[in-house]
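Q: Below is the structure, and that's it, no one-letter string:
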């Protein structure tokens, strides 16, 4: 496969100080960084971090103009290290992709071979981008929770259940025999959560309205998969059963956590932080292999929507405003 001399990419551009727009630009292939694997991107996906980058969040991306896209799935064009052959179908998620290294919102990326994973055998590239970083994070969360909490222990609360991580966590928990309780402010989309396997749906206000000053609430959940952080996570922790556990991976509801020591010393709960960016390549490969085999999810069509590069800016605004449901998959032209 020969590479074109130029390619299209969605770029975040600073027009005035602090004012950012997105533009589809024609980029020379030579503009990509000097890494050893050139990949023609077939699919990417939209994540909250991409929206932050597109809006000029310097905690995500330091220099602009920039091409966001923390996920990419495509075909190897060149590999200087010999680790991959031209034509290999591969996945790249996390590390610096889409943050300060041009990402999957471009039709080509060039990355270090250590970032690249060969696509598992049984599912196509699009399936892995429906999952993307959201699915990888959900898989890491459920995998970690399962070391402490078993399906017979009781219900698992999933916060932000209609979002990317939350919706895939609901589907995966159901696949593994857990009773997933989907917490959401979008209860009018309960049908989507039921199709994913949610045991029941609870309005976000159920947790939000719990009294702030109580050190502990009634034991309610065997575990929590938290995707939003903030006060929701702080309150959910206080209602975990004795010897239960929680995972946390997001911060859209806030970065501060307020609790007491009592859930930990009186109920013996555990809290696990989940990172999908800088974990080892071996851990990523393990989770992708699980999703390709015993964790294979067949009910994701209802939460995934393909969009073009031209449709991407509107989708970015939607996720930035908290109105996104499920997963948006960017399909590049062949």
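A: Okay, I see it. Computed from a predicted structure; not experimentally measured.

Q: make it CA atoms for all contacts and neighbour counts henceforth
A: Noted.

Q: list the buried ones in stretch 323-334?
A: For stretch 323-334, a neighbour-count test (16 or more other CA atoms under 10 Å) marks 324, 325, 326, 327, 328, 329, 330, 331, 332 as buried.

Q: got the contact list for it?
A: Defining contact as CA atoms under 8 Å, 6 or more residues apart in numbering, one finds that stretch 323-334 is touched by 41-46, 105, 107, 126, 129-131, 162-164, 167, 303-309, 312, 315, 318.

Q: Quick check: end-to-end length of it?
A: Separation of the first and last residues of stretch 323-334 by CA to CA, to the nearest Å is 29 Å.

Q: Show me just the buried residues among the contacts of stretch 323-334.
A: Among these, those classed as buried by 16+ other CA under 10 Å are 41-46, 105, 107, 126, 129-131, 162-164, 167, 303-307, 309, 312, 315.

Q: tell me the helices in this protein, going along the chain?
A: Remark: helices assigned in the chain by DSSP state H are 48-54, 125-145, 164-175, 190-196, 205-208, 230-237, 262-265, 281-292, 312-320.

Q: Need the winner for burial among the ones you listed.
A: Among the helices of the chain, helix 164-175 has the highest mean neighbour count (mean count of other CA atoms under 10 Å), at a mean of 27.

Q: How about residues contacting that helix?
A: Residues from elsewhere that reach helix 164-175, judged by CA under 8 Å, 6+ apart: 47, 131, 134-135, 137-139, 141-142, 158-161, 179-182, 193, 196-199, 225-227, 295, 297, 299, 303, 325-327.

Q: One more to weigh against that first structure:
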């Protein structure tokens, strides 16, 4: 690829009330500095991507900007001794797609420290069906394990079950032998969630309001929560003694109004999940484990749809509106 070779990208320009998205033609000289040039085969549309496309949360401070917090593909050029042309790599986290141009582009130039080799059990497509959502879900599952929660401990609640994190958390927990209760506000997704491994479906309305007492009847040995807000407060009040709650999202709000009573009287652990700056030296192990636990068939079940660059703004709106069940795979080479 020469400096004059062109490629397509989704670029955001400053606009009001939201950034202005456009599919544009770029060349290599337009890309930001970095040690490794990656030909991007696939990316994924995450909740954070949808926020960025809509200008929410002040996640992007400088425009023009190419979003996309995930990418997977093949190294084309590298000044990092760890990577050579032809290597298969993926990237999630490190504020790529926020502070640094991301994966909604046919090419990306990034730092070598941000890359992870794609394990033999996955390819670029399957890695991006997993993406940040699945990586986060795996870290949440490991938080339960590290807290001593086993399949024998009891039922695990997954909130926001119809979302990408929720779908993959259900699949990972089921693969490990856990009994999963899937909380969703979309009963039409019941068959899909059960196919992923959910043993029961919890209507979102049961958890949507802040509990009227510090402690409610014990229901959950562990919780993976991607909703936050009053849903997280309610789940804490229903978690069993010495249970673990992994908090990994805020789709329902960033505020948490609760009491210390569940922590003092039941010894509950509330564990935050940070997938953005998770240590680089352990990422390969986590990705290897994901590839071993999730079959190709299961990953395809987690896939809601595939799209090119031009439909991303529309799909971002649908994702924020809760209209997509599962993962959206992005192929930058498609229109």
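A: Looks like it arrived, so ask away. Quick caveat: nothing in here was measured; it's all calculated off a predicted structure.

Q: and of the helices of the first structure, who's closest to residue 253 of the first structure?
A: Checking the helices of the first structure against residue 253 of the first structure by CA to CA gives helix 230-237 as the closest, at 5.0 Å.

Q: Now do that closest one: which range of the second structure does it align onto?
A: On the second structure, the counterpart of helix 230-237 of the first structure by TM-score structural alignment is residues 229-236.

Q: From the buried residues of stretch 323-334 of the first structure, which land in strands?
A: Within these, residues falling in strands by DSSP state E are 327, 328, 329, 330, 331.

Q: ok, and the closest non-adjacent residue to the second one?
A: This points to residue 328 of the first structure. Leaving aside its chain neighbours, residue 328 of the first structure sits nearest to residue 305 (5.1 Å; criterion: CA to CA, 6 or more residues apart in numbering).

Q: mind listing what the nearest residue to residue 266 of the first structure once chain neighbours are set aside touches?
A: Nearest residue to residue 266 of the first structure in three dimensions, chain neighbours excluded: residue 242, at 7.9 Å (CA to CA, 6+ apart). Listed by CA under 8 Å, 6+ apart, the contact set of residue 242 of the first structure reads 219, 222, 266, 267, 268, 269.

Q: Output these in JSON lines; the columns should cover neighbour count and distance to residue 89 of the first structure.
A: Converted to JSON lines, these look like this (neighbours: other CA atoms under 10 Å; distance: CA to CA, whole Å):
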{"residue": "219", "neighbour count": "14", "distance to residue 89 of the first structure": "47"}
{"residue": "222", "neighbour count": "25", "distance to residue 89 of the first structure": "39"}
{"residue": "266", "neighbour count": "11", "distance to residue 89 of the first structure": "50"}
{"residue": "267", "neighbour count": "18", "distance to residue 89 of the first structure": "47"}
{"residue": "268", "neighbour count": "14", "distance to residue 89 of the first structure": "45"}
{"residue": "269", "neighbour count": "21", "distance to residue 89 of the first structure": "42"}
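
Q: Residue 10 of the first structure: which of the residues you listed is nearest?
A: Using CA to CA, these come closest to residue 10 of the first structure at residue 222, 43.0 Å.

Q: what's in contact with stretch 123-136 of the second structure?
A: Stretch 123-136 of the second structure is contacted from outside by 41-44, 46, 69-73, 88-90, 92-93, 118, 164-165, 168-169, 248, 273-275, 286-287, 290, 296, 299-300, 302-303, 327-329, using CA under 8 Å, 6+ apart.

Q: List the ones among those that fall in strands.
A: Judged by DSSP E, the contacts of stretch 123-136 of the second structure include 41-44, 70-73, 88-90, 92, 303, 327-329 as members of strands.

Q: okay, which residue is most central for the first structure?
A: Nearest to the mean C-alpha position of the first structure, counting by CA atoms, centre = their mean, stands residue 134 at 1.8 Å.

Q: Between the two ends of stretch 284-302 of the first structure, what distance do you get?
A: Termini of stretch 284-302 of the first structure sit 25 Å apart (CA to CA).

Q: and residue 33 of the first structure, what is it in contact with?
A: Contacts for residue 33 of the first structure were tallied using CA under 8 Å, 6+ apart; they are 101, 110, 111.

Q: follow-up on the earlier one: what about the residue nearest to residue 328 of the first structure, distance to residue 331 of the first structure?
A: According to CA to CA, residue 305 of the first structure stands 10 Å off from residue 331 of the first structure.

Q: same check, this time on residue 146 of the first structure
A: The gap separating residue 146 of the first structure from residue 331 of the first structure is 34 Å, by CA to CA.

Q: do residue 165 of the first structure as well
A: Computed as CA to CA, the residue 165 of the first structure to residue 331 of the first structure distance reads 20 Å.

Q: With residue 149 of the first structure instead?
A: From residue 149 of the first structure across to residue 331 of the first structure, the span is 38 Å (CA to CA).

Q: Same check on residue 272 of the first structure?
A: Noted for residue 272 of the first structure: a distance of 34 Å to residue 331 of the first structure, by CA to CA.

Q: What of residue 207 of the first structure?
A: Distance from residue 207 of the first structure to residue 331 of the first structure, counting by CA to CA: 37 Å.

Q: excluding its backbone neighbours, what's nearest the equivalent of residue 268 of the first structure over in the second structure?
A: Mapped onto the second structure by TM-score structural alignment, residue 268 of the first structure lines up with residue 267. Nearest residue to residue 267 of the second structure, sequence neighbours excluded (CA to CA, 6+ apart): residue 242, at 4.8 Å.

Q: residue contacts, the one you found?
A: By CA under 8 Å, 6+ apart, residue 242 of the second structure lies in contact with 221, 266, 267, 268, 269.
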